[in-house]
Structures are given as C-alpha cells and as structure tokens.
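J.: Take a look and give me a structure for this.
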Amino acid sequence: MQINLTGHHVDITDALRDYVNEKFAKLERHFDKVIDVHVVLTHEKTRNQHNQAEANLQVSGNHIHAEASHEDMYAAIDALIDKVDRQLIKHKEKVKDHHRAEGAQRNREQAS
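T.: Modelled structure (predicted):
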C-alpha cells in the first residue's frame, strides 16, 4: 500500500507520519487490496483551532473518500481511520456478496 501524506498549513512531523502509517497499516487486516492512499492533514486558524484529516483510497474496483475534523490532529486521524474502516468493510462485503450470488446462480443453472 502506497501512502502519500500532505499537510496544508501543517508541518508533517515524523511523529505524525508514523502515526498515520501505523493506523493505515492496521486497515490492511480488513481489506488487503488497497492500492493507493492519499491523506491530507489541514489546520485552520479560526476561533476554534480546527484540524481536519481527509483520505482518498484507491481499492480494487472502487475509490473511497472520508474526512473527519477535531480540535486535536491525532483525534481527527483516529476518527478518519474509523470512517475508512467502516467503508472498507462495507466494500469488502459488497465484493464478496457479488461473487457469491454469481456463483450460486451458475450452480442453479447447471443443476437445471
């Protein structure tokens, strides 16, 4: 899995880079066909310190986009990982169900 990390108004420190890499590595246990990941970390200086993390994933047969925001950058990354994880599980179930239904239909046709 190729992970590209970009910062917008944020310096990407080694600690942030390692944290993102560690979190996305855990996603591979749910779905191992992630091809490319692009993560953008943004910090906006408004009344509230607002941090946003967004990710675009290219998986086999689909693209997944998720974003999360929080006052703490690490909490924003954690929320982002949770959202991406749910979407990957849903994508995996769709792929699995599609192939299973196709095989069941062939079996019924061959039995007839």
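
J.: From now on I want contacts and neighbour counts done on CA atoms only, so please keep to that.
T.: Noted.

J.: what residues does the strand or helix carrying H65 touch?
T.: Applying DSSP states H and E as the criterion places H65 in strand 62-70. For strand 62-70, the external contacting residues (Cα atoms under 8 Å, 6 or more residues apart in numbering) are 50-58, 76-77, 79-80, 83-84, 87-88.

J.: Please give the structure of this sequence too, so both can be compared:
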Amino acid sequence: MNLKINSRHLEVTPAMRTHLEAGMAKIRKHFDHVIDASAFLIVDNAKEKELRQSAEITIHLKGKDLFAEAHNADLYHAMDAVVDKLERQVVKHKEKIQDHHHDKRFE
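T.: I've put the predicted structure just below:
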C-alpha cells in the first residue's frame, strides 16, 4: 500500500509517520486490497480547542473510495480516531463484497 501524507501548518515528524503507518497496518490486516491511501494532517485556529487538530484519510479500494476525518485537541488522538473510523468502514465494505447468500438446496 502506498501511503502519502500531506500537512497544513505543521511539519510531519518521523514519529507521526510511524504512528499513522502502524494504524494503517491495522486496516491492512482486515482487508488487503487497499490500492492507495492519502492522509492530510491539519492544525487550524478554530475557536473550539478540541477542533484545532484534525486528520483526514482517503483510502482508494478497487471500485470504491473510503473517507474519514476526525478532530481532537491532540493530533495523535485525531489520527487514532480517524483510523478507527476507517477500520469500521473497511470491515463493512468487506462484508458487503463477500457472498453470504448460499444456496440452501445444495447443502
């Protein structure tokens, strides 16, 4: 999987990159058909302190794109939250593409 990380108003440190790659490894464990992923880490001057740090990730699957975003006062918590949201979407997508409708007559 190719992971591209962009940022606005902050510099992506190796620790941030490692943390995000570890989270994406959890997603890859559920579903190995991820073609490409792009992350966007943002620090804004929002009035609410809990909305200042945000993380957005877009995953490109075969025939579908999944997107999630999360806001938090801490960027690492925002990255964890967005990975959790994407993990739920990937599991749901995986269940949809699997054929669970067996023909009962042939069993």
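
J.: Of the contacts of strand 62-70 of the first structure, which belong to helices?
T.: Those of the contacts of strand 62-70 of the first structure mapping onto helices are 76-77, 79-80, 83-84, 87-88, per DSSP state H.

J.: List the residues that contact the residue sitting nearest the centre point of the first structure.
T.: The centre of the first structure sits closest to V84, judged by Cα atoms, centre = their mean, with a distance of 3.5 Å. Contact analysis of V84 of the first structure by Cα under 8 Å, 6+ apart lists 64-66.

J.: ok, 10 Å please
T.: 24, 27, 54-57, 64-67, 78, 90 (Cα atoms under 10 Å, 6 or more residues apart in numbering).

J.: before we move on, what about T13 of the second structure?
T.: By Cα under 10 Å, 6+ apart, the contact set of T13 of the second structure is H19.

J.: mind checking how far it is from E87 of the second structure?
T.: Distance of T13 of the second structure to E87 of the second structure, given as Cα to Cα, to the nearest Å: 24 Å.

J.: circling back to that earlier point, which part of the second structure lines up with the strand holding H65 of the first structure?
T.: Taking TM-score structural alignment as the measure, the second structure aligns residues 64-72 with strand 62-70 of the first structure.

J.: That stretch: which residues count as buried?
T.: Using 16 or more other Cα atoms under 10 Å as the test for burial, stretch 64-72 of the second structure gives 67-72.

J.: One more: stretch 38-50 of the second structure?
T.: 39-43.
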